[in-house]
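> I'd like to go over a predicted model; first the sequence, then the structure.
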Amino acid sequence: MTDHSGRSAYLPDPAPHGAPYTGAAGPRTEVLVTGLGETTALGGDVAGTWNAMLRGESGVVRLDDEPWAKDLPPQIGGRAKVDPGEGLAPQRRRRLSRTAQLAVTAASEAWRDAGLEGAALQPGRVAVAVSAGLGDMQTMIDGWEAFRIRGWRRVPPLTVSMSMGNAAAAAVALQVGARAGVHATVNACSSGTQALALAAGLIRSGEADVVVAGGAEAPLHPLVLASFAAMRALSTRVDDPAAAHRPFDAERDGMVLGEGSGVLVLESGEHARRRGARIYAELAGVGVSSDAFHMVQPHPDGEGTAAAIRASLRDAGVAPEEVGHLNANGTATLPGDAAEVRAVREVFGDAVRGPVLSANKSMTGHSLGAAGAIESIATVLALHHGVVPPTRNLARLDDAFAVDVAHGTPRKLAAEDMVAVKNSAGFGGHNVALTFRGVPR
């Protein structure tokens, strides 16, 4: 149920801008979340996506309107609920790839949400860290087709600048006037989470006061889908798209790809308080590790994931038993979910003592480089509102998984459950974990 603002009517609204943050300052620079923006298969903004998550909806659909879909095994995907180009001027839309369009749409919302639109900021103290796992496949292939069929003179002049891996980050930097550096980490499916980790480092080191950080991806291209299908990583439940992505379920058979973007505004505690910013949460801990095991398979024991989570908790000064919620990677692949559960059990123990898990990809699909940022927003909102969205399509938990997964209906968090972890893992063995600390409710 939502009110006229689009927010859940049965959940408290965020505190207004200017509400004081009462959390205790740590011995180092605090990294605070002050703005959120996203566009996903569930909604064109944060409120739309969040409320759809709470309702357990699915944004996965058949791609019947794509001429190539009928010739491919994966005929389903999570297409953005709202076309990101709709809110852009025609000339700007033509000069941005779909990935960059998704990024600037989310960044614009996050910037407004943080109360920074029109604010007197020092551009030299504002940075950007926005990532994509693939860049933009469509733009590069369109350029190649133009060259192959019509010759080099007909290649669009912006083919390279639109398809390069840092195109989304550069577009966001132009949008907000950031001059303290533009960064674009490429770490496969953990790219967006890695961007947030990098952003936290920029603030802690004193290189920036404000960092616009997150990820964007537009992977619904036939070449990308065909590649994932060839490695047997995608669900074959094309006749029931909404039920296809089944994290931790006994009958899971692979992931579903989805497009989207998630962007967060991070600020130093001093900067945020000085301007009276509304605080969603603190990004208190960062943990990064690498498996060095296989290009596309996680370490079967989840060693790298466990190491990243432990490092994140140490960085935050948090004990495992203090964590009330873990936003899982939840790819719904057989080895991926198994390795993640082993890591969670290794760090937190059994389901009785461990945090409640949630897997948002069951509703949005897997947005690759954007997934970690989109799911970090869900993690922050879970702390902010005191409720964990359900995991969709969990009919029967895998018999080997002794973990507590929220499903069916949202799960309320106790008032003392003020710590949550976001876990991500990507091809190449990239593991990133973020620990968020909530503002007292």
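Yep, that arrived. Residues are numbered from 1 along each chain as shown.
> Please make it C-alpha for all contacts and neighbour counts, starting now.
Will do.
> Can you tell me the element residue 311 falls in?
helix 303-316 (DSSP states H and E).
> Would you indicate which residues of that helix are buried?
303-314, 316 (16 or more other CA atoms under 10 Å).
> how about residue 170, what does it touch?
residue 182 (CA atoms under 8 Å, 6 or more residues apart in numbering).
> That one: helix or strand, and which one exactly?
helix 167-176.
> following that helix, which helix or strand comes up?
Downstream of helix 167-176, the next assigned helix or strand under DSSP H and E is strand 182-183.
> Tell me the helices and strands packed up against that following strand.
Packing partners of strand 182-183 (3 or more CA pairs under 8 Å, 6 or more residues apart in numbering; DSSP states H and E): strand 126-131, helix 167-176.
> nearest to residue 403, of these?
strand 126-131 (30.9 Å; CA to CA).
> residue ranges of the helices in this structure, please?
For the chain, the helices defined by DSSP state H cover 46-54, 90-95, 98-113, 137-150, 159-163, 167-176, 191-204, 222-230, 269-274, 303-316, 334-348, 361-364, 371-385.
> Now do the first one and helix 371-385, the angle between them.
Read it as helix 46-54. Counting by axes from the mean of the first three to the mean of the last three CA atoms, to 10 degrees, helix 46-54 lies at 80 degrees to helix 371-385.
> what do you get for the longest one?
Here helix 98-113 points in a direction 20 degrees away from that of helix 371-385 (the same axes, to 10 degrees).
> Can you point out the buried residues in helix 98-113?
Per 16+ other CA under 10 Å, helix 98-113 contains these buried residues: 98-111, 113.
> same thing with the fourth one?
Of the residues in helix 137-150, 137, 138, 139, 140, 143, 144, 146 count as buried by neighbour count, 16+ other CA under 10 Å.
> Which elements pack onto that helix?
helix 159-163.
> contacts for the helix it packs on?
Residues contacting helix 159-163 (CA under 8 Å, 6+ apart): 95, 96, 97, 100, 135, 136, 137, 138, 139, 140, 143, 167.
> Now render these as TSV, adding distance to residue 88.
Putting these into TSV (distance: CA to CA, whole Å) gives the following:
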residue	distance to residue 88
95	11
96	10
97	12
100	11
135	20
136	18
137	21
138	19
139	18
140	22
143	22
167	16
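> okay, pairing it with this:
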Amino acid sequence: MHRVVVTGTGVISAIGGNTAGFWRALLAGTSAIREILSVDASQIRFRNGAEVRNYVPEEHFEAKDIAFMDRFAQFAVLAAREAVSDADIEWTPDLRETTAVITGSCLGGRAAEESGYWELFHNGKTRVQPLTIPLSMSNAGASHICMQFHIEGPAYTISTACASSSHAIGQAFWMVRSGAAPMAIAGGSEAPFFLGGLKAWEAMRVISKDTCRPFSAERSGMVLGEGAAMLVLETLDAALARGARPIAEIVGFGMSADASHITQPLAAGPARAMRLALRDSGLAPEQIGYINAHGTATEANDRIETAAIRSTFGSHVGKLAVSSTKSMHGHALGAAGALEAVASVLSLRHGMLPPTVNFLTPDPACDLDVIPNHARAAAIEACLSNSFAFGGLNAVLAFKALP
């Protein structure tokens, strides 16, 4: 079994178009939640989201490539480009042949599908755009990453709602640790701002009409976000041999199913996933100093997650710092776990913990140290990143600091 490290990260998000910008915004407590501009929100009961503003595809891709790439797939490639550059990978034929690419996406290119449906059912057209299928397929992000770097190893996409990219990173970690692949590019991407998708979320009645306030008594629901994040994973020995500087070590992964309700979570499932991640990592609960929470700011999630954390950590919970960065970059659905994994490894590297912003009044049912509103300096040994999805599917990643 190999030790596995993160040697590169890439991000495109509402709060930053690259890893450095993302990290600066997290530490500054900058929230990108504001009026939705890409869709006519007059038809929707909520008005706010965390969009990637001022994004121009032509600045990043040639026109012939854009024709084959939905927004979510473009985001995936941009994040992968940065992660590969950050890791300073020198591609060899053997490395290209064996590297894994594992991505997560909840919706994939659903916006491209909606555009076709609009032409058929609203405009009375008899045919749709010929590239609708390659644009809409959820594995397009993984496929385009492979084509970008001529990677021919195992590649696939996981779709487990809001846990998609955490499942993807966990599976990639296990592959590299076992020796099934020497290196992996793993993460997730999402672009949920299209009318039909927003109307579907409106019908769920879980979206806030103002902002995202995780764990705060005044919270009124989640806020959608978009973007992508990718991580380069490789063995510690290989990273050191080529002179790379690892960001952090990924040491554990746990997953579970509630097997209870399609939308209503239980504390037992998330607690089981956290315990399994700890067991897989070999870490004691007392070694965890920070948890990047799923923290959606819905009443059910925040209270259930608090109960799960208390169940898992017992008396150590008083020494745990917990925050939800969704309060800044929004809930990016299938990309959320990857964005939060990047936030977690950067917290370990820099000894700074991002805050839960928009926080007003503590909720007695969410009695955790949620790092309210301002980042905190803290050198911690290890952390968890939680992702809990509709369908009762839970994924937890464990990371450890490196000297």
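Sure, I can see it. Predicted model only: the values in this text are computed from it and were never measured.
> looking at the second structure, where would I find the counterpart of the helix holding residue 170 of the first structure?
Mapped onto the second structure using TM-score structural alignment, helix 167-176 of the first structure covers residues 140-149.
> okay, now whatever residue of the second structure lines up with residue 355 of the first structure: neighbour count?
If you follow residue 355 of the first structure across to the second structure using TM-score structural alignment, you land on residue 320. For residue 320 of the second structure, the neighbour count with other CA atoms under 10 Å is 20.
> residues contacting residue 320 of the second structure?
288, 289, 290, 291, 368, 369.
> what separates it from residue 402 of the second structure, distance-wise?
Between residue 320 of the second structure and residue 402 of the second structure the computed distance is 20 Å (CA to CA, to the nearest Å).
> got it, and residue 61 of the second structure?
36 Å.
> cool, residue 114 of the second structure as well?
The separation that residue 114 of the second structure has from residue 402 of the second structure, given CA to CA, amounts to 45 Å.
> likewise residue 314 of the second structure?
Residue 314 of the second structure is 26 Å from residue 402 of the second structure, by CA to CA.
> Correct me if wrong: residue 180 of the first structure contacts residue 210.
No. Contact criterion CA atoms under 8 Å: residue 180 of the first structure and residue 210 do not qualify, at 9.2 Å.
> Could you check which of the two is surrounded by more residues?
Set residue 180 of the first structure next to residue 210 and count neighbours by other CA under 10 Å: residue 210 wins out with 30 against 20.
> per the alignment, the more buried one corresponds to what in the second structure?
Here residue 210 of the first structure is matched to residue 183 in the second structure, going by TM-score structural alignment.
> Now its match: closest residue in space, sequence neighbours ignored.
residue 234 (4.4 Å; CA to CA, 6 or more residues apart in numbering).
> now residue 5 of the second structure
Distances taken as CA to CA, 6+ apart place residue 249 nearest to residue 5 of the second structure, at 4.2 Å, with adjacent residues excluded.
> The helices of the first structure: which one's closest to residue 33 of the first structure?
helix 371-385 (8.3 Å).
> Pull up the aligned stretch in the second structure for the closest one.
Going by TM-score structural alignment, helix 371-385 of the first structure sits over residues 336-350 in the second structure.
> Show the contacting residues for the closest residue to residue 30 of the first structure other than its chain neighbours.
Spatial nearest neighbour of residue 30 of the first structure, chain neighbours left out: residue 269 (5.0 Å); criterion: CA to CA, 6+ apart. Residues near residue 269 of the first structure by CA under 8 Å, 6+ apart: 29, 30, 31, 32.
> Would you confirm that the second one contacts residue 284?
Yes. In terms of CA under 8 Å, residue 30 of the first structure counts as a neighbour of residue 284; the distance is 7.2 Å.
> burial measure for residue 62 of the second structure, as a count.
Counted with other CA under 10 Å, residue 62 of the second structure comes out at 10.
> To which residue of the first structure is residue 225 of the second structure aligned?
By TM-score structural alignment, residue 225 of the second structure lines up with residue 258.
> any idea how far its match is from residue 284 of the first structure?
29 Å.
> So for the two, which sits in the more crowded spot?
Taking neighbours as other CA under 10 Å, residue 258 of the first structure and residue 284 compare with residue 258 leading, 28 against 25.
> Count the residues that sit near the closest residue to the more buried one other than its chain neighbours.
Using CA to CA, 6+ apart and skipping the chain neighbours, the partner closest in space to residue 258 of the first structure is residue 78 (3.8 Å). Neighbours of residue 78 of the first structure under the rule other CA under 10 Å: 30.
> which residue in the second structure lines up with residue 78 of the first structure?
Under TM-score structural alignment, residue 78 of the first structure pairs with residue 50 in the second structure.
> How about the contacts made by its match?
Going by CA under 8 Å, 6+ apart, the list of residues near residue 50 of the second structure reads 14, 32, 33, 34, 36, 223, 224, 225, 226, 328, 329, 330.
> can you do 7 Å?
14, 32, 33, 34, 224, 225, 226, 329, 330 (CA atoms under 7 Å, 6 or more residues apart in numbering).
> In PyMOL, select just the buried ones from those residues.
Buried members of those, identified by 16+ other CA under 10 Å, are gathered into one PyMOL selection as follows:
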select buried, resi 14+32+33+224+225+226+329+330
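> picking up where we left off before, what sits in contact with each of residue 180 and residue 210 of the first structure?
In contact with both residue 180 of the first structure and residue 210: 125, 126, 127, using CA under 7 Å, 6+ apart.
> Output those residues in a markdown table, with distance to residue 338 of the first structure and neighbour count appended to each entry.
Below are these laid out as a markdown table (distance: CA to CA, whole Å; neighbours: other CA atoms under 10 Å):
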| residue | distance to residue 338 of the first structure | neighbour count |
| --- | --- | --- |
| 125 | 42 | 17 |
| 126 | 40 | 24 |
| 127 | 37 | 29 |
